[in-house]
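Undergrad: Need the 3D shape of this:
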Amino acid sequence: MTASRNPFSERVGAILLAGCGLSMLAGFLGAVFWGDSPNVTNNASTSYSTSALGHAAFVELLERTGFPVVRSRFRSAERAWSGLLVVLEPTDDDRFDELVSDPELPSALIVLPKWEVVRDHPLDDRWIAEAGLRPTMEVESVARTIDASCSVVRIDGSGSNWSSDGVGESIPPSVSDLQLLTGGVDPWIDCDEGVLLGEVREGLWILSDPDVLTNHGIARGDNASLVLSIFEELTSWASIVIDETVHGFEFVPSVWTELRRFPFVLVMLHVMGLVVAALWCGLYRFGPPVPTASGVAAGKSVLIDNAAQLLLFGGHSGHLVRRYWSQARRRVREAYHLPREIADDELADTFRRIGRERTDYDAVERRVARATADRGIDGSELLAAARAVSAWREEMLDGSR
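TA: You can find the predicted model right below:
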């Protein structure tokens, strides 16, 4: 493994740090101000919609009154097993067919469709500019998915001789172009012209006109009181699950789907960034590992090196060079059979005379004196002096043979 080094320059490190900081700030602000609301805003007849045809006001009315309400985007029938499942203005498609044909369908209220958006609002796609009545045959198709004997009629006016089976007594609906059912249902709220709320079979009801629930109609007349009376009777204040899968908003929660949504997508991006950074750092660490040096290696050279380092660190190298110079002169004196008692000055003159043609005794003497005069001298100077002594000794000894 190569020596460790920082794979990032200061500039790259600063950019990465700034990016992480901004991402964390964006995640915090998004969680606070954006929240976890799904992206289901539109102008259709859904419980999320705030358009004239939507039912957001109906949901808010139930919640403020104290009904436990849940908007469901997955397994709605299963989640409503102990309460009431509400399906708002479905269309005749496979999703609705699958829902009503579920053998485990709990108590449910199906609200028939009535209006369709003709033109969107030019300033905001959550609003509508124009709406029109759906063809009665299209509404009948939805009703007959539940009961084949149902028919749909529309009347001018508000209907006559309203009666109820203990639901919303004396509260006639305030609706224009009133849409009613005939045939095949047990009437709970009806008039001479047809049925507004009827029971198809035990635990399954149909509300023929959605205008008593829509944002534009729930505040008209006594519609709000009528709605509360209906749901109090149908639920006994149990939970209300509003299905949104029939509007194409199916969303099965899981770890992987949540990681693709804000702000959790930032967590995934951070993890991916960490993986990239780890791989980047690993580019400088490929190859076989470098063997770890042992504490003390074997051999004389290691001991000599350690001793030399200790002497150099302690400032005793000059003493060794002087000692080496003294021993070299003694070795040369013995080689030339000079008397041991000879004086230093006379010995120096003799060495000068003998080595006049080959060496410079005085130059070596000066180098040794200069190298050993200061304890703080550089180690290279001491080594050069020792080499000069060695060269002088070799020249003198070679000449003595």
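Undergrad: from here on, contacts and neighbour counts on C-alpha atoms
TA: Noted.
Undergrad: Helix, strand, or coil at P103?
TA: coil (DSSP: H, G, I helix; E, B strand; the rest coil).
Undergrad: Report how many residues lie close to it.
TA: Neighbour count for P103, taken as other Cα atoms under 10 Å: 9.
Undergrad: what ranges do the helices span in this protein?
TA: 10-29, 56-65, 76-79, 94-100, 136-146, 223-235, 255-259, 264-282, 300-314, 317-335, 344-354, 361-372, 379-399 (DSSP state H).
Undergrad: Now mean neighbour count and distance to L207 too, for these, in TSV please.
TA: Converted to TSV, these look like this (neighbours: other Cα atoms under 10 Å; distance: least, Cα to Cα, whole Å):
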stretch	mean neighbour count	distance to L207
helix 10-29	13	42
helix 56-65	16	14
helix 76-79	20	18
helix 94-100	15	15
helix 136-146	19	10
helix 223-235	18	10
helix 255-259	12	35
helix 264-282	14	40
helix 300-314	12	99
helix 317-335	17	108
helix 344-354	14	131
helix 361-372	18	112
helix 379-399	17	104
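Undergrad: can you tell which of those is closest to V111?
TA: Closest approach to V111 among the helices of the chain (Cα to Cα): helix 136-146, 9.4 Å.
Undergrad: Check the offset of that closest one from the chain's centre.
TA: Here helix 136-146 is found 46 Å from its chain centre; the criterion is Cα atoms, centre = their mean, to the nearest Å.
Undergrad: structure for this one too, so we can compare:
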Amino acid sequence: MSGEAQAAPFRSRTVIIIIVVAAIAFAGFLLLIAFAPQFQSGHDGRGHALSTSGNGYAGLVELTDDLGSHSLIVRDDAQLGTRDLLVVTPEIDTEQKDFTKLLASRGDAPTLVILPKWWTRPMPERPDWAQRVDMMWSGGPVFALSKYAPKMTIDQTPFKARPPRTGDTPRLARVKVGPLNEQQRLTGGGFTPVLLDKDGRVLIGKLVGRPVFVLADPDLLNNQGIADPWTARQGWQVIDDLAPTNEIAFDLTLNGFGTSKQEKSPLQSVFKPPFLPMTLIIVAAGLLAGLHGAVRFGAPAVTARAIAMGKRTLVDNAAMLFRAARKEHRVGAAYAALTRDLTAQATHAPARLSGEALDDYLNRSGKAEGDPPYATLAWQAETAEDRDQLLSAARALYRWRRNRTR
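TA: Model (predicted):
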């Protein structure tokens, strides 16, 4: 075989690079599966704290940090119990049970719920931007709150309900929400007015008996609203008045970015304490095993034939067949005849002798040595009934032949 045919198809360096790249890619794949929600950018054109579209609130998060406060992005249900102000941005498809669970975990901590307002769709050329379609139907934004404020409704422009009387609260603050003509306000009952617009309609209401504040028009705090400096100033004043601490938390669990204990991938446990050290040990053991297999110690062993060649192999195979059939004692007569022929050849017995004549000749030759007659030994070998008797007779025949031929 030529040297070219025996050469390896790949260089060692190429094989090592392929293995390393494959290992890194597989580890990255496992990390993506385990921590997929944490790796999502959130630039999807929806209304939440990661969205950079007009109806998102990434601008409010950035404004919070720029003004000296600290923003906290809440992805884990365990963080919902914070005592800081929690900004919640439910969407039109938010389940009421999820919203109820969130408020139950808040206790007496303040919560600001910003109701949705716009139907949007991502722009084809910029998926992180949203294209406004229309305002939502009036019953949609308050669906998640129906358990806590069943009488609360939404009034949208052109407004149909009259502004509530505020004579008992003459100092109630008032604001103006941006230049847009499409606006929405709170009406009905189940809440106490906290902030009014310039016409006296309720922009923010506090649920009765709960520290939950509901902002009817999201354009006061979303990216579209705080793009206007005047609106941003008014919106931040609202946040600053409601926040008991210098930290503002923004919920993402209602927007599909949460990782509750029941929903966590089992793979996350592999990459976190207390199982992380065991994972590192397994990886190190795998690297050592790979290094051991990649480096050869000594010359490669030559592969032996499955079936050896030669007379000895033929005899060994025949012996194994007799042993497997438990018929070893049946070969006594053949061994006695072989012993007789080998002895006659070694002692130069007359060639004309055969059969009983040869046996008589061998018997007479052994009398002088005091050995048993050959015929007696041959008879013992022929009549052996088991392996032990055959072995004893064969040893006697071997001693008899050795005495004749030495």
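Undergrad: Among the helices of structure 1, which comes closest to S174 of structure 1?
TA: helix 223-235 (6.3 Å).
Undergrad: Outside of that closest one itself, list whatever touches it.
TA: With Cα atoms under 8 Å, 6 or more residues apart in numbering as the test, helix 223-235 of structure 1 has contacts from 62, 83-84, 167-168, 171-174, 212-213, 217-218, 237.
Undergrad: what do you get if the cut-off is 6 Å, keeping everything else the same?
TA: 167-168, 173, 212, 218 (Cα atoms under 6 Å, 6 or more residues apart in numbering).
Undergrad: and which of those is nearest Y48 of structure 1?
TA: Nearest member of these to Y48 of structure 1, counting by Cα to Cα, is I218, at 15.3 Å.
Undergrad: Enumerate every residue touching that closest one.
TA: Taking Cα under 6 Å, 6+ apart, one finds 212, 224 in contact with I218 of structure 1.
Undergrad: returning to that earlier point: please render the contacts of helix 223-235 of structure 1 as a markdown table that adds distance to E334 of structure 1 to the earlier fields.
TA: Output for those, formatted as a markdown table (distance: Cα to Cα, whole Å):
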| residue | distance to E334 of structure 1 |
| --- | --- |
| V167 | 136 |
| G168 | 136 |
| P173 | 137 |
| V212 | 130 |
| I218 | 128 |
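Undergrad: can you give me the strands for structure 2?
TA: 70-74, 85-88, 111-114, 118-122, 130-135, 152-156, 174-175, 184-188, 191-197, 202-207, 212-215, 247-251 (DSSP state E).
Undergrad: Which stretch of structure 1 is the last one matched to in the alignment?
TA: The reference is to strand 247-251 of structure 2. Alignment of strand 247-251 of structure 2 against structure 1: residues 239-243, by TM-score structural alignment.
Undergrad: So which residue is dead centre in structure 2?
TA: Structure 2 has L267 as the residue nearest its centroid, 4.3 Å off, counting by Cα atoms, centre = their mean.
Undergrad: how much space between that residue and L276 of structure 2?
TA: 11 Å (Cα to Cα, to the nearest Å).
Undergrad: swap in L115 of structure 2?
TA: 41 Å.
Undergrad: and the nearest residue to P164 of structure 2 once chain neighbours are set aside, how many neighbours does it have?
TA: Excluding the flanking residues, the one nearest P164 of structure 2 by Cα to Cα, 6 or more residues apart in numbering is R201, at 6.6 Å. Other residues lying near R201 of structure 2 total 23 when counted by other Cα under 10 Å.
Undergrad: close enough to count as contact, R201 of structure 2 and P163?
TA: Yes. R201 of structure 2 lies in contact with P163 (Cα atoms under 6 Å); the separation is 4.7 Å.
Undergrad: More neighbours: L115 and L276 of structure 2, which one.
TA: L115 (25 against 14).
Undergrad: now for the more buried one: what does it line up with in structure 1?
TA: In structure 1, L115 of structure 2 lands on L112 (TM-score structural alignment).
Undergrad: residues touching its match, list them.
TA: 89, 208.
Undergrad: From R331 of structure 1, how far off is it?
TA: 123 Å.
Undergrad: Next: V276 of structure 1.
TA: Taking Cα to Cα, one finds V276 of structure 1 at 70 Å from R331 of structure 1.
Undergrad: thinking again about what came up before, alignment lookup: the residue nearest to P164 of structure 2 to structure 1.
TA: By TM-score structural alignment, R201 of structure 2 lines up with G194.
Undergrad: Report the separation between its match and L207 of structure 1.
TA: 12 Å.
Undergrad: for G217 of structure 1, same thing?
TA: 14 Å.
Undergrad: The two: who's more crowded?
TA: Neighbour tally, G217 of structure 1 and L207, criterion other Cα under 10 Å: the higher count belongs to L207, 26 against 23.
Undergrad: Wait, the more buried one touches L197, no?
TA: Yes. Counting by Cα under 6 Å, L207 of structure 1 does reach L197; the two are 4.6 Å apart.
Undergrad: tally of neighbours for L195 of structure 2?
TA: 19.
Undergrad: so it makes contact with L203?
TA: Yes. With contact defined as Cα under 6 Å, L195 of structure 2 reaches L203; the gap is 5.5 Å.
Undergrad: Between the two ends of stretch 345-359 of structure 2, what distance do you get?
TA: Distance between the boundary residues of stretch 345-359 of structure 2 (Cα to Cα) amounts to 13 Å.
Undergrad: That stretch maps to which residues in structure 1?
TA: By TM-score structural alignment, stretch 345-359 of structure 2 lines up with nothing in structure 1.
Undergrad: Aligned to S51 of structure 2, what sits in structure 1?
TA: Aligned partner of S51 of structure 2 by TM-score structural alignment: S49.
Undergrad: Pull up the gap between that match and W127 of structure 1, please.
TA: 9 Å.
Undergrad: joint contacts of those two?
TA: By Cα under 6 Å, 6+ apart, the residues touching both S49 of structure 1 and W127 are N43.
Undergrad: mind listing what's buried in stretch 355-367 of structure 2?
TA: 358-359, 361-363, 365-366 (16 or more other Cα atoms under 10 Å).
Undergrad: Great, nothing more from me.
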